[in-house]
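>>> Provide a 3D model corresponding to the input given below.
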Amino acid sequence: MSVFEKAKEAALFLKSRLPVDLQNPQAAVVCGSGLSGLANTVQAEPRAEFDYASIPHFPRPTVAGHAGKLVFGLLGQKIPAVFMVGRSHYYEGSSMDLITFPIRVFKLLEVDTVVLTNAAGGLNSSFKVGDIMMLNDHIFLAGLAGNHPLRGQNEEEFGVRFPPLSDAYDLILRRHVHHAWKEVLPPQSTRRLHEGVYAFVGGPTYETRAESRMLRMMGADVVGMSTVPEIVVARHCGLRVLAFSLVTNNAVLDPVPRGDEQELQEKAAGELNAMLEEGKAGHEEVLEAGRTAALDMEKLVTHVLVNVFG
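From the prediction side, this is the model:
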């Protein structure tokens, strides 16, 4: 069975069980780590939820903070939307085809725009934990090396063999975001909105110091383990793309201390270990930063979609 046939089966399954008002969502929102609250922005009625396990061929996430359900509802009283609460990642053992499969289903549900969110490590020294970066470009080293979601026979029903990506990040949508940011952010907030470049890495390990420095020298502002394969497939399908990274930790770029440095010779083992652990990322840290920034992200995404489709 082709990817198109599988996606068609999944889309028909959903449409047959959705209220009429929700059968053709205009926007799809992918909720990243710690950002599942985005799905709570829809109206209470009409509303429908589907566990991924119930949907034919749909990938099932295994990572904490990724619930694994689709939530359909109305934004701003009249805009049908679908929220993907949790995603499957390449590092979980899934293929590129599988982790991007939901985007194909959204296309067949007649979605116009996909909004992707993620938690990412900050490489740019001007980015602070809790800041939001809107993607305007990306670096996809895995894809350049051939591990690409469009590798293999082209799915002609979705798009052309050689889709361009120089226009991947919709400029009109990004302009809407900058206008919305000024309206939704509380005056006392120190959170900042940036635009920049996202670097995709396979994971599940966080990056070494040398890898972080390399990515920063290449022009990346944040680094993470998702989103880019989905964006590639979304653009192959002709969907408009808007994407955000929540900066949940600052990557460590300083070179690792050398074992022969003179000033380290008299330090105790505990002090040496503390030096190495300074700035070390952890998944709980990612989830906590997501919780504290979730409300601003919810207001921003909702405001933009209501103004675009309202």
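>>> going forward, measure contacts between C-alpha atoms and count neighbours the same way
OK.
>>> how distant is stretch 13-25 from the center of its chain?
Computed by Cα atoms, centre = their mean, to the nearest Å, the chain-centroid distance of stretch 13-25 equals 24 Å.
>>> Give me the residues contacting it.
Stretch 13-25 is contacted from outside by 46-48, 55-56, 72-74, 79-82, 109-111, using Cα atoms under 8 Å, 6 or more residues apart in numbering.
>>> Now compare those residues and name the two farthest from each other.
Spanning the widest gap among the contacts of stretch 13-25 are Pro56 and Ile79, at 25.8 Å by Cα to Cα.
>>> Which element, helix or strand, includes Ala243?
strand 240-250 (DSSP states H and E).
>>> about what we covered before: Pro56 and Ile79 - which one has more neighbours?
Between Pro56 and Ile79, Ile79 has the larger neighbour count (other Cα atoms under 10 Å), namely 20 against 16.
>>> Would you mark the buried spots in stretch 9-17?
9-12, 14 (16 or more other Cα atoms under 10 Å).
>>> Repeat that for stretch 234-243.
Buried residues in stretch 234-243, counted by 16+ other Cα under 10 Å: 234-243.
>>> And the helices in the stretch 151-300 of the chain?
171-184, 209-217, 228-236, 269-277, 283-309 (DSSP state H, counting those that start in this stretch).
>>> Compute the number of surrounding residues for the residue nearest to Leu150 when sequence neighbours are not counted.
Nearest residue to Leu150, sequence neighbours excluded (Cα to Cα, 6 or more residues apart in numbering): Val233, at 7.3 Å. The tally of other residues near Val233 (other Cα under 10 Å) stands at 24.
>>> where's Val233 relative to Ser36, distance?
Distance of Val233 to Ser36, computed by Cα to Cα, to the nearest Å: 22 Å.
>>> I'd like the structure of this one too, to check against the first:
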Amino acid sequence: MLQKIDEAVKWIQNRVPVAPKIGLVLGSGLGVLAEEAEQAHRVPYGKIPHFPVSTVEGHAGQFVFGTFAGKPVAMMQGRFHYYEGYSLEQVTFPIRVMKRLGIDTVLVTNAAGGINPEWEAGDLMLIKDHINFTFQNPLIGHNETELGPRFPDMSEAYNRELRDLAKRMAERLGICLREGVYVGLTGPSYETPAEIRMLRQLGGDAVGMSTVPEVIVAKHMGMRVLGISCISNLAAGILDQPLSHEEVMETAERVKSKFSDLVREIVREL
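You can find the predicted model right below:
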């Protein structure tokens, strides 16, 4: 693992002059934010040693290094998912590379189904906590103490100071920012109405197929994490209609302006 990380880091550093301090993981339909990076260096994942390749529509599949809101950043324009057939080690590998590049703060975003019946498609949700319903953990196996402790603390997976900052920026911009618990499942099938009723009873507000493994690894490596979900649709059973990835993409397109404004102001203040 250490050798793979070091080889990927050296490959990037030999080709990209930017020394990023902030990392952004941009989920389904939200990668448009990377187009705002200045002095951008775009690196397809497939060229980086040991990186998998993103296969999902709405994920461009590249790193974008540059300056955003005045800060040196590394943006993941698309991510990897367990349901694509990758191991969780592969899914979270970019987070480990980010840390070794010098990044200590990471902002993870995703498109999620709304479980809270009071919310609407197009809402933004600040993630205050998560429930790992994948029944998997990227830290299973040999632990490299150079990367992090055997038993990392997850009592504050999403940094409280960063959450407070996000709330202030949302208020400044006049953006309604929900706050809730994200439930991570493996996918790729959407949940049944019965599963959604169960997840709501367990305290979930939104559900998705990403983010949780990345956050666990980020915390393992001592990074500060902020998470924002775009509520792209209401989950199964809340409305009497079928679910589709096309709806996810359409909603992300509709809210991209307020999403971009919020993330830009957060990064500017970091």
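>>> Turn the buried residues of stretch 234-243 of structure 1 into CSV, columns for distance to Val105 of structure 1.
Shown next, in CSV, are the buried residues of stretch 234-243 of structure 1 (distance: Cα to Cα, whole Å):
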residue, distance to Val105 of structure 1
Ala234, 10
Arg235, 14
His236, 13
Cys237, 10
Gly238, 13
Leu239, 12
Arg240, 15
Val241, 15
Leu242, 18
Ala243, 19
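>>> before we move on, back to that, tell me the most buried of the helices of the stretch 151-300 of structure 1?
Mean neighbour count, computed with mean count of other Cα atoms under 10 Å, is highest for helix 228-236 among the helices of the stretch 151-300 of structure 1, reaching a mean of 23.
>>> what's that helix aligned against in structure 2?
Using TM-score structural alignment, the residues of structure 2 aligned to helix 228-236 of structure 1 are 212-220.
>>> and what of stretch 63-72 of structure 1?
Under TM-score structural alignment, stretch 63-72 of structure 1 corresponds to residues 56-65 of structure 2.
>>> what's the span of the matching stretch, first residue to last?
End-to-end span of stretch 56-65 of structure 2 (Cα to Cα): 21 Å.
>>> for stretch 50-57 of structure 1, same thing?
Taking Cα to Cα, stretch 50-57 of structure 1 runs 13 Å from one end to the other.
>>> repeat for stretch 28-42 of structure 2
This stretch, stretch 28-42 of structure 2, spans 18 Å end to end (Cα to Cα).
>>> now do stretch 120-128 of structure 1
From its first residue to its last, stretch 120-128 of structure 1 covers 11 Å (Cα to Cα).
>>> Can you point out the buried residues in it?
120-124, 127-128.
>>> residue contacts, Ile231 of structure 2?
Taking Cα under 8 Å, 6+ apart, we find Ile231 of structure 2 in contact with 111-114, 120-125, 206.
>>> Now, those residues that are in helices?
Judged by DSSP state H, the subset of those located in helices is empty.
>>> Switch those residues over to CSV, and while doing so, append distance to Arg163 of structure 2 to every line.
Converted to CSV, the contacts of Ile231 of structure 2 look like this (distance: Cα to Cα, whole Å):
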residue, distance to Arg163 of structure 2
Ala111, 18
Ala112, 18
Gly113, 21
Gly114, 20
Glu120, 21
Ala121, 22
Gly122, 20
Asp123, 16
Leu124, 13
Met125, 11
Ala206, 17
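>>> In structure 1, which of those residues still touch?
Counting by both residues aligned by TM-score structural alignment, their matches' Cα atoms under 8 Å, structure 1 reproduces these contacts from those: 111-114, 120-125, 206.
>>> So for stretch 242-259 of structure 1, what gets flagged as buried?
Neighbour counts over stretch 242-259 of structure 1 (16+ other Cα under 10 Å) mark 242-253 as buried.
>>> Over to stretch 135-154 of structure 1?
135-140, 143, 148-150.
>>> ok, now how distant is Arg47 of structure 1 from Asn273 of structure 1?
Applying Cα to Cα to Arg47 of structure 1 and Asn273 of structure 1 gives a distance of 51 Å.
>>> Sorry, wrong one. I was asking about Ser95 of structure 1.
Distance, Ser95 of structure 1 to Asn273 of structure 1, by Cα to Cα: 37 Å.
>>> what does Leu185 of structure 1 give?
Leu185 of structure 1 sits 40 Å away from Asn273 of structure 1, going by Cα to Cα.
>>> again, but for Gly143 of structure 1
36 Å.
>>> for structure 2, what spans make up the strands?
22-26, 38-44, 62-68, 71-77, 105-114, 124-132, 177-184, 206-208, 224-234 (DSSP state E).
>>> quick one: which of these is nearest Tyr158 of structure 2?
Comparing the strands of structure 2 against Tyr158 of structure 2 with Cα to Cα, the closest turns out to be strand 224-234 (5.1 Å).
>>> Average offset of the closest one relative to structure 1?
Comparison of strand 224-234 of structure 2 with structure 1 after fitting gives an average deviation of 0.5 Å (mean Cα distance after the TM-score superposition for structure 1).
>>> so how far is stretch 100-115 of structure 2 from its chain's centroid?
That offset, for stretch 100-115 of structure 2, works out to 3 Å (Cα atoms, centre = their mean).
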